[in-house]
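Peer 1: sequence and predicted model, in that order:
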Amino acid sequence: MPARAASTRATKSKIPQVEWSAARPAPVVLVSGPEELLAERAIRAIRDALVAADPSVEVSDLDASSAAPGDLVTLASPSLFGEPRLIRVTSVERLAESFQAEALRYLEAPADDTTLVLRHAGGQRGKKLLDAVRSGAGGGIEIPCAEVKRDADRSAFAAAEFRAAGRRISPGALRILVSAFQADLAELAAACRQLIVDVTGDIGETTVRTYYAGRMETDAFAVADAALAGRRGDALVLLRHAISTGADPVPIVAAIAAKLRAMAKVLDAHGSAAQVASDHGLAPWQVDRARRDAQGWRPEGVGRAIVMTARTDERVKGGARDPEFAVERLLTFLASRGEP
């Protein structure tokens, strides 16, 4: 997750690389990367730490793309009563050249009792300033907030949300939840928070399905699970229910393809779930799940199922007049475990 991005960045930087979850104040803090939710949390944690240390801290915001010459120096100047200061600078990836020049001068002699947070969402603009911070000018730290793309990283994020709240969620419920919110980390975080607030006791699969049955991805994986387990009738019923509640055939086929790819990775893989997960970019629970899905399947059957799924994917994206029938044929084929 962000840890991998941080370790990669560390080879190019002389300043400490700090996880977003361990964000702390420093004379200069570079919050880099496109994952806005993690960046917001890191910056909020820095503010909370400063307020806890001194409630009189003066907080100022500055937009690097529209800042006027002298704005940064003015905000960093000592106040009449000498309160500590936090200056949060946004849009550094679109900074004005005048701001970059002023910020570079500031790094040569940072103001006392001041924390300067530079938020850079990505891209090459502002590279001179980023390079200066990363070289150690100003005595800063960097908090990389890389985009969370991998299923294993989203799963780890969601699991941490429940762990931080002192709540337990079953592996199956976690899988359904992560599958339902693959496109937006902020939505996943909000879903975790809703379950934490609304549900008492341990959180299981039934609860998650009840809350998020309307999510297409959740319906899609329920259909895929039934078909891969050989339950043709259940798969067809679930498919018709999903379609009737607004689901599209495309994500259903995509869910099947994702599960088949995971099955192909673990079918002949030996070793612990953790080892296989590390080798193939999966979470350990995904390895366990893929191994369960693969029970009763032969490698040849998985291969045929992957080919059939690719053809069905083409059909539901415009290559067939009746995409729902194409998916029904695929489910029937999968229920036979890919055997002719």
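Peer 2: Everything's here; your move. Worth saying up front: this structure is predicted, and the values here are computed from it rather than measured.
Peer 1: from here on, contacts and neighbour counts on C-alpha atoms
Peer 2: Fine.
Peer 1: quick check: which element contains residue 277?
Peer 2: Assessed by DSSP states H and E, residue 277 sits inside helix 273-280.
Peer 1: contacts for that helix next, please.
Peer 2: 265, 266, 269, 270, 282, 283, 284, 285, 286, 287, 288 (CA atoms under 8 Å, 6 or more residues apart in numbering).
Peer 1: look at the closest residue to residue 216 other than its chain neighbours and give its secondary structure.
Peer 2: Nearest non-adjacent residue to residue 216, counting by CA to CA, 6 or more residues apart in numbering: residue 247, 5.2 Å away. Secondary structure, DSSP: H, G, I helix; E, B strand; the rest coil: residue 247 is coil.
Peer 1: second structure follows, compare the two:
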Amino acid sequence: MAESSAFGSTLLVQGSEALLSQRAVAKRVAQARREHPDAELTEIAAAELSDGRFADLIGGSLFASWAVVVVHELADLPEQALPLVRQTALDPFPELCLVLVHAGGVKGKGLIDALKKARVTRVTADPVKAWELPKFVAAEARSLRMSLDAQASQDLIDAVGTDLRALTGALRQLASDYEGEQVSASMVRRYFAGRAEVTSFAVADDALAGRPGAALEKLRWALSTGVAPVLVTSALAGSLRGLGKYLELRSARMSDNDLARQVGVPPWKLKELSRLSRDWSPQAVSIAIRAVAHTDEQVKGAAADPGFALEQMLLTINQARQVGRRP
């Protein structure tokens, strides 16, 4: 099916994930430029559309009859500009390619609802949920023509974090340095060795698995290499929340995919949670979460020695796990 023209149309890009939003805008602008390379492109914040500015933009110029107008931060559109923007969005000129960008929320909802009711073309740019991140990484890897297995995808997320820009940047580095190779989990861990997030999650993994000695050793190494204490408490809080949700929902009649979605993890990680659940009870998880929350307050200023506070937290978590193992 032939691609419809970008001109004489309006595209609404809605959602708070900046990378996905910018990609949607760039894709539409590129389409318009392919159709009319001489089209005049204007990108402007909605707050600046006052005193007839919008009317000037959509009319093109003396030298270019085709216009591409991208309006960012639509929620900040001035009241006086709303009628013309609405009218134009619902019935754009044949020579106009209009892109409206709204980050979400209730501000500007009236205009958004009107555009949706009129079935204006819409692209969502919602944040990628935690359990969807491996799928996002896999898709990005394919776009870079690189092969990345499931464990490597998760290790990359643990290493770099959940920011989509950071993940795509890391994938580009891997694709460049390992061109044509299958990228394994060990390669990812080696490549990003020393990253704060990797170290923090390694501490959390050992603590929940009942390896307090290894957890303390990695904690001391992490702190000596400059890892912020708050990253350790953050990693432990996330791991414990996931385990707690799994313990609560594991008896529910649902598929692995649905269970993973509810817990907030990729489906393959359910096996790890299943292993951990043998040694943890909901009560034990609750004790551990309270210990992490208390330590988080301490490392943010209440404790004179954050390192000592973190060590005591790991010991408390291990004691909680012992409670969970009792019949």
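Peer 2: It's in. Remember, it's a predicted structure, so these values are computed and weren't measured experimentally.
Peer 1: show me what the residue nearest to residue 216 of structure 1 aligns to in structure 2.
Peer 2: Mapped onto structure 2 by TM-score structural alignment, residue 247 of structure 1 lines up with residue 227.
Peer 1: and if you look at residue 169 of structure 1?
Peer 2: In structure 2, residue 169 of structure 1 lands on residue 148 (TM-score structural alignment).
Peer 1: now the end-to-end length of stretch 119-136 of structure 1.
Peer 2: Length of stretch 119-136 of structure 1, first residue to last, CA to CA, to the nearest Å: 17 Å.
Peer 1: residues contacting the residue in structure 1 that residue 99 of structure 2 lines up against?
Peer 2: Using TM-score structural alignment, the equivalent of residue 99 of structure 2 in structure 1 is residue 117. Taking CA under 8 Å, 6+ apart, we find residue 117 of structure 1 in contact with 28, 29, 30, 31, 43, 86, 87, 88, 89.
Peer 1: a markdown table for those residues, including distance to residue 238 of structure 1 and secondary structure?
Peer 2: Formatted as a markdown table, those follow (distance: CA to CA, whole Å; DSSP: H, G, I helix; E, B strand; the rest coil):
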| residue | distance to residue 238 of structure 1 | secondary structure |
| --- | --- | --- |
| 28 | 54 | strand |
| 29 | 50 | strand |
| 30 | 48 | strand |
| 31 | 44 | strand |
| 43 | 43 | helix |
| 86 | 53 | strand |
| 87 | 53 | strand |
| 88 | 49 | strand |
| 89 | 49 | strand |
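Peer 1: could you single out the nearest of those to residue 309 of structure 1?
Peer 2: residue 31 (41.5 Å; CA to CA).
Peer 1: now check structure 2 for the residue matching that closest one.
Peer 2: In structure 2, residue 31 of structure 1 lands on residue 13 (TM-score structural alignment).
Peer 1: residues near its match, how many?
Peer 2: Residues within reach of residue 13 of structure 2, counting by other CA atoms under 10 Å, total 26.
Peer 1: ok, now which ones touch it?
Peer 2: Taking CA under 8 Å, 6+ apart as the test, what residue 13 of structure 2 contacts is 21, 24, 25, 99, 100, 101, 102, 122, 123, 124, 125.
Peer 1: how about a cut-off of 6 Å?
Peer 2: Contacts for residue 13 of structure 2 (CA atoms under 6 Å, 6 or more residues apart in numbering) come out as 101, 122, 123, 124.
Peer 1: which residues are in contact with stretch 76-84 of structure 2?
Peer 2: 46, 47, 50.
Peer 1: list the buried ones in that stretch?
Peer 2: Buried residues in stretch 76-84 of structure 2, counted by 16 or more other CA atoms under 10 Å: 77, 81, 82.
Peer 1: look up how far residue 81 of structure 1 lies from the alignment partner in structure 1 of the first one.
Peer 2: Across the two structures, residue 77 of structure 2 finds its equivalent in residue 95 of structure 1, going by TM-score structural alignment. Taken as CA to CA, the spacing of residue 95 of structure 1 relative to residue 81 of structure 1 amounts to 31 Å.
Peer 1: helices along the stretch 201-327 of structure 2, start to end?
Peer 2: 212-224, 229-249, 256-263, 270-277, 282-297, 306-325 (DSSP state H, counting those that start in this stretch).
Peer 1: tell me the angle of the fourth one relative to helix 256-263?
Peer 2: Between the axis of helix 270-277 of structure 2 and that of helix 256-263 there is an angle of 60 degrees, by axes from the mean of the first three to the mean of the last three CA atoms, to 10 degrees.
Peer 1: comparing helix 270-277 of structure 2 with structure 1, how large is the average distance?
Peer 2: By mean CA distance after the TM-score superposition for structure 1, the fitted helix 270-277 of structure 2 averages 3.1 Å away from its aligned residues in structure 1.
Peer 1: quick check: the aligned residue for residue 256 of structure 1 in structure 2?
Peer 2: When structure 2 is aligned by TM-score structural alignment, the residue opposite residue 256 of structure 1 is residue 236.
Peer 1: tally of neighbours for that match?
Peer 2: 26.
Peer 1: ok, for it, nearest residue in space, not its chain neighbours?
Peer 2: Distance criterion CA to CA, 6+ apart; nearest residue to residue 236 of structure 2, sequence neighbours excluded, is residue 204 at 5.0 Å.
Peer 1: give me the number of residues near that neighbour?
Peer 2: Neighbour count of residue 204 of structure 2, defined by other CA under 10 Å: 26.
Peer 1: structure 1: which residue goes with that one?
Peer 2: Using TM-score structural alignment, the equivalent of residue 204 of structure 2 in structure 1 is residue 224.
Peer 1: measure the nearest residue to residue 93 of structure 2 once chain neighbours are set aside to residue 94 of structure 2 for me?
Peer 2: Once flanking residues are discounted, residue 93 of structure 2 sits nearest to residue 8: 5.3 Å by CA to CA, 6+ apart. Distance of residue 8 of structure 2 to residue 94 of structure 2, given as CA to CA: 4 Å.
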